[in-house]
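*Asks:* Can you look at this prediction? I've put the sequence above it.
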Amino acid sequence: MDERVKIVFGLLGGLAMFLYGMNSMSDALQKAAGEKMKRILGFLTKNPLMGALAGALVTAVLQSSSATTVMVIGFVSAGLMSLPQAISVIFGANIGTTMTAQLMAFKISNYIYPIIFIGFIMNFVFKKEKIRNVGMVIFSFGLLFEGIEVMGGVMKPLASSAIFVDLMGKVSEIPVLGVVLGAVMTLVVQSSSATIAVLQNFASQPGPDGIHSVIGLAGAIPILFGDNIGTTITALLASIGQSKNAKRTAIAHSTFNITGTILFMFLIRPLAAFVQWISPKGDELDIISRQIANAHTTFNVACTLIWLPLIPVMVKIVKFIIRGEDKKNSDGFVAKYLDDKAMSQPAAAIYMAAKEISRLSVHAGKMIGAMKNAIEKRNITDIRDKYVDEHDKVKELQNIIVDFITKLISSGNLTEKQAEQAAGLMVVSNNIERIADRCDEVDGLYKKILDNGQLLSDAAIADLTACMDMTEKLFGESMNAIITGDSETPDKVAADKKKIRKLQRQAGKAHLARVKKNTCVRSLTADYSALLYSMDRMADNCISIAEEAIDDFTFDKLDIENMDSDSEVMVKAGAQA
């Protein structure tokens, strides 16, 4: 086989192993630490410095700044994260992604196959999911290093090629050429980690003198800058079709790397000198991989420190580029928090689904309140338009939520715990929809009574209103148990369920007593009993929601920290009723 063909095939095969290993390791790390990752984002975005720390830690877990950026863009688009918060996380993500290059700098070629074997055994033999995930992390880690070794092996002939050596010399003399080369490489591969790994391997090859690197640190740094710029294309693509703030977040990512590159293009020699000073000492070929990793980290840390106090300036820049605000969409049929792009990030997708279900519960709660008012005032016409609108919102949102959760479960990306959480979300969502359907039954029965020109007695209205009061309280308490994780609330729900059932039995007996005294119409008995039965079924649905909390499933444990104002009203109503 021709030598050039061998080099191309070796590079492609090694790159494939590296990318597969990197993606597999990222997926396994996410399954092993996805919930902790969400807590990091939830608790560490209070100020820019903590936001940057959150971005760095999450990216270190995911081993991909692109994955973190895509996730943050989804949160911004859903309104779960503000633009300044997102920008600070993006800054941190650029630091976190440098950990990959630091790992690549370790010389572990003698231990690759034992690492792959140990990881395979842990993943293949053990049944416990956590151990299998750890095994996949170890196996993938070894595999990506094997890919690097393959690429390094086939690149050795290139180091002695006069054409290639001449090209590298031009890169050292014309830094802009290196930036363009690095950006194009990353655009093609869609992974800055992969192109930096290739750069580290190639830089470790000897030049014509057999002593010094074929490219040297000063020649590698511009390519490194280009790698950073090229990786921002993933964020820009992810922002297509998203909100204006999501687009601004992606542009902030690009602006961060482009401005940093422009600044440090004038400081390549000082940067190289600083990196050489902080890096281990020794022969250039032995330490240049670590020097490149340190240059990558230094560049991103320096850019982050420069930009953190200037986040308001960055916000103004991206708002100047993407002008205007998103049009307010008053259509309740559109999901506010769900984003299909989050399917590859299960913990983020579950977070979004829980937020949407909180929103669904608000509309169902409004339906209960509207029906109570209609019964109490003996007038269903005035509130019917509002009631029908809320009912339509619940039905449409429920369909969207079920479709989202179903796609999430069928994606195959969920751990056992995440699958249980997704199932719990489905149960809660289904019960909220059933409560809305029970309200619809009450509406139909009450409308039938009024359309027939019949009237319930004041005593009957009082009993029905009392039952609806208890139902409204029960629903608020059950959602409170799920949303806040209050361990005592499920017991309150169970106690109130007994009270409402007792109230319904008393209402039924009181109606029959009134019929006997001719103070209530006998022909209304069936419809009145059906009304009480529908309310009883609503109470059962509330119990089913609360039982999910009893089974240790709560939105609180899904890191739902910042509910919208309507959801807070729902929780407070349940607590105070």
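*Replies:* Ah, there it is.

*Asks:* only C-alpha atoms for contact and neighbour calcs from this point on.
*Replies:* OK.

*Asks:* starting at the chain centroid, how far to the helix of greatest length in the chain?
*Replies:* Criterion DSSP state H: the longest helix present in the chain is helix 3-43. Taking C-alpha atoms, centre = their mean, to the nearest Å, one finds helix 3-43 lying 19 Å from the centre of the chain it belongs to.

*Asks:* Mind giving me the packing neighbours of it?
*Replies:* Packed against helix 3-43 by the contact rule (3 or more C-alpha pairs under 8 Å, 6 or more residues apart in numbering; DSSP states H and E) you find helix 48-62, helix 129-159, helix 192-203, helix 346-377.

*Asks:* now do 6 Å
*Replies:* With contacts defined as 3 or more C-alpha pairs under 6 Å, 6 or more residues apart in numbering; DSSP states H and E, the packing partners of helix 3-43 are helix 48-62, helix 129-159.

*Asks:* One more to weigh against that first structure:
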Amino acid sequence: MGEAAMVSPTWTLLDLAGTVALLLWGVHMVQTGIQRAFGPGLRGLLGRALGNRVAAFFSGLGVTAVLQSSTATGLMVAGFAASGLVETVPALAVMLGANVGTTLIVQALSFDVSGVSSVAILVGVILFRRGTLGRTRDIGRFAIGLGLMLLALHQLLDLVTPYEDQPSLRMMLGAIATEPVLDVLVAAGLTWAAHSSVAVVLLVMSLAARGAVPPHAAYALVLGANLGSAINPVLEGAPGDDPALRRVPVGNLINRCIGVFAALLALEWIGPWLVTVEPDAARAVADFHTGFNLLLAAVFLPVLGPYARLLARLLPQRAETDDPYRVRYLDHSALAAPPAALAASAREALRMADVLEAMLAGTAASLAQPDRLRIAETRRMGEGVRRMGGAIRAYLAGIEPDAADEADERRLQQVLAFVGNLEAAADVLRHNVMTPSARRLKQGITLSVATRAEMAEVIRRLTEGLRLAAGILMSQDARLARQMVAEKDAFRALEQDATTDRLAALRGQREDASEGARLDLLREFARVHACLVAAAAYPALEDAGELLPSRLRAES
């Protein structure tokens, strides 16, 4: 880079932005590697240690020290609290421990360990490329990310050094160096956008090490990073209109706001004292970060009981509504571990199948003995199936693509196919079966005894097919899938027989509304069965390599 480029503000910003991006990507790879390799086990460990506040504090500290993401830990514990598996006090204790846990890697990287960056990347690439087990590849991802973090920090130090006396950098950093409140807001915004307080604190530490920002500004930026890390769990926690679901993330945000406010008031005295205790600017930033979180934990841990009661008054639990279509198993804290999230979505999809089975039962009852209230209730079930399907799709969209491996992606597509086709089957029943049934009831048209008996038998077979589809979703058994596909011939034969009978009735001029309704119903029920086959049987056969790409005969 020439002298003109070196003094250019544009090149300064581009160099800084690229190096910071490399640091963020390294942190991201470290977090995703650990979450994919050990996420479910760490989540189980966290769940078992929520008996009391002390154990919860240290479990939060340990899990976050491994995951390097207080946001991930916060989402886990918020999911536990939203599901009623943990009380507010131990959940808040976990968050205090998680905040301390994020400081440990900052402490480690405050020493000069940049020399191991190349070794970490080399080991990571070998594990990632040569590893045959998923966990080995994930550990390789972690090692690559760690190496990139160290490399980015080293480059950041080298980058800042030539620009220490450049007006462009001094002007850019000087704008925030004199206003502690502005420092806090800027760092909080960066942390919220980056989803990583670790990356922001490491950036501040690097700038402070070269004197690009004075100590008091660096400490204020660290306070902002701590504040910003508490924002994401509030925004990304378990959805719902019950304020009680927000107690843990909101409580964590409030105590950090209190801590940041108190620290800002004392910053005029803390800053000079810390500089005399620790002359190394980078180490001073790391020590301030750790000390702030330790002091916050020491203050709030003994008073979590009254604090939890205050949160209960501020965010009271909303009275439960009897909504059978409200999702139950979509734990948003599991999104960090794709296998756990996919298992939760499959469990919710089975509930969706239960609602569709109840809808089939309501359809059978409505055809056997038409009733306006029963028809309306059956149609409402169809709306419920669609609501549940939409919730499952939105949940699955929260899984980050780079956190899922190839097997996870296949399972994701299987669950989406199951959900989408169950929605389609419910729509057929709702619009093409129940709506004409309501019309026939209004017109006084009744089905013949033989037609009602035939429809009852068809719906029984559809119910068996739905149960078979649910079993295939969980087992991916190709033998069951072939059995289900073979049943399509039976439904096709029923529809052809009904078409022949109706044509004969038309030729004999004895066609009636009941005979026309029989063919329409069989046609719609065949469509329902086709949706069930596409929901589970076809994906299982495709995964087993037993599905032809086309039914068309190849051209000679």
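*Replies:* Looks like it arrived, so ask away. Keep in mind it's a predicted model, so treat the numbers as computed, not measured.

*Asks:* Kindly provide the TM-score of these chains.
*Replies:* Taking TM-score structural alignment, normalised by the length of structure 2 as the basis, the two superposed chains have a TM-score of 0.64; 501 aligned residues with a C-alpha RMSD of 6.1 Å.

*Asks:* mind checking which of the helices and strands packed on helix 3-43 of structure 1 is nearest I435 of structure 1?
*Replies:* Closest to I435 of structure 1 of the helices and strands packed on helix 3-43 of structure 1, according to C-alpha to C-alpha: helix 129-159, at 36.3 Å.

*Asks:* got the angle for the closest one vs helix 3-43?
*Replies:* If you take axes from the mean of the first three to the mean of the last three C-alpha atoms, to 10 degrees, helix 129-159 of structure 1 sits at 140 degrees to helix 3-43.

*Asks:* Check which element follows helix 129-159 of structure 1 along the chain.
*Replies:* Taking DSSP states H and E as the definition, the helix or strand that follows helix 129-159 of structure 1 towards the C-terminus is helix 162-173.

*Asks:* tell me the angle that following helix makes with helix 129-159.
*Replies:* Using the same axes, to 10 degrees, helix 162-173 of structure 1 lies at 110 degrees relative to helix 129-159.

*Asks:* picking that back up, deepest in the core, which of the helices and strands packed on helix 3-43 of structure 1 is it.
*Replies:* Using mean count of other C-alpha atoms under 10 Å, the stretch among those with the greatest mean number of neighbours is helix 48-62 (a mean of 26).

*Asks:* List of residues touching the helix or strand that that helix is followed by?
*Replies:* Past helix 48-62 of structure 1, further along toward the C-terminus, the next helix or strand under DSSP H and E is helix 65-77. Surrounding helix 65-77 of structure 1, the residues in contact under the criterion C-alpha atoms under 6 Å, 6 or more residues apart in numbering are 59, 81, 93, 97, 235, 242-243, 246.

*Asks:* The helix or strand encompassing E477 of structure 1 - contacts with which helices or strands?
*Replies:* Under the assignment given by DSSP H and E, the secondary-structure element containing E477 of structure 1 is helix 458-484. Using 3+ C-alpha pairs under 6 Å, 6+ apart as the contact definition, the elements that helix 458-484 of structure 1 packs against are helix 525-550, helix 565-576.

*Asks:* Check which residues of the helix or strand A293 of structure 1 falls within are buried.
*Replies:* Taking DSSP H and E as the criterion, the element that holds A293 of structure 1 is helix 284-307. If you call a residue buried by 16 or more other C-alpha atoms under 10 Å, then helix 284-307 of structure 1 has these buried ones: 284-301, 303-304, 307.

*Asks:* that older thread, looking at the helices and strands packed on helix 3-43 of structure 1, which is nearest to G476 of structure 1?
*Replies:* helix 48-62 (33.5 Å).

*Asks:* Can you pull out the residues in contact with the closest one?
*Replies:* Residues external to helix 48-62 of structure 1 that are found in contact with it (C-alpha under 6 Å, 6+ apart): 26, 37, 40-41, 44-45, 65, 68, 88-89, 91-93, 95-97.

*Asks:* Also stretch 384-395 of structure 1?
*Replies:* Outside stretch 384-395 of structure 1, the residues that reach it (C-alpha under 6 Å, 6+ apart) are 332-333, 363, 367.

*Asks:* let's see 10 Å
*Replies:* With C-alpha atoms under 10 Å, 6 or more residues apart in numbering as the test, stretch 384-395 of structure 1 has contacts from 331-335, 357, 359-371, 374, 380-381, 397-401, 429, 432-437, 439-440, 443.

*Asks:* surely G516 of structure 2 meets R502?
*Replies:* Yes: using C-alpha atoms under 10 Å, G516 of structure 2 and R502 qualify as a contacting pair, with a distance of 7.0 Å.

*Asks:* and these two? which has more neighbours close in?
*Replies:* A count of neighbours by other C-alpha atoms under 10 Å puts R502 above the other of G516 of structure 2 and R502, at 19 against 16.

*Asks:* Let me know the secondary structure of L173 of structure 2.
*Replies:* Assigned by DSSP: H, G, I helix; E, B strand; the rest coil, the conformation of L173 of structure 2 is helix.
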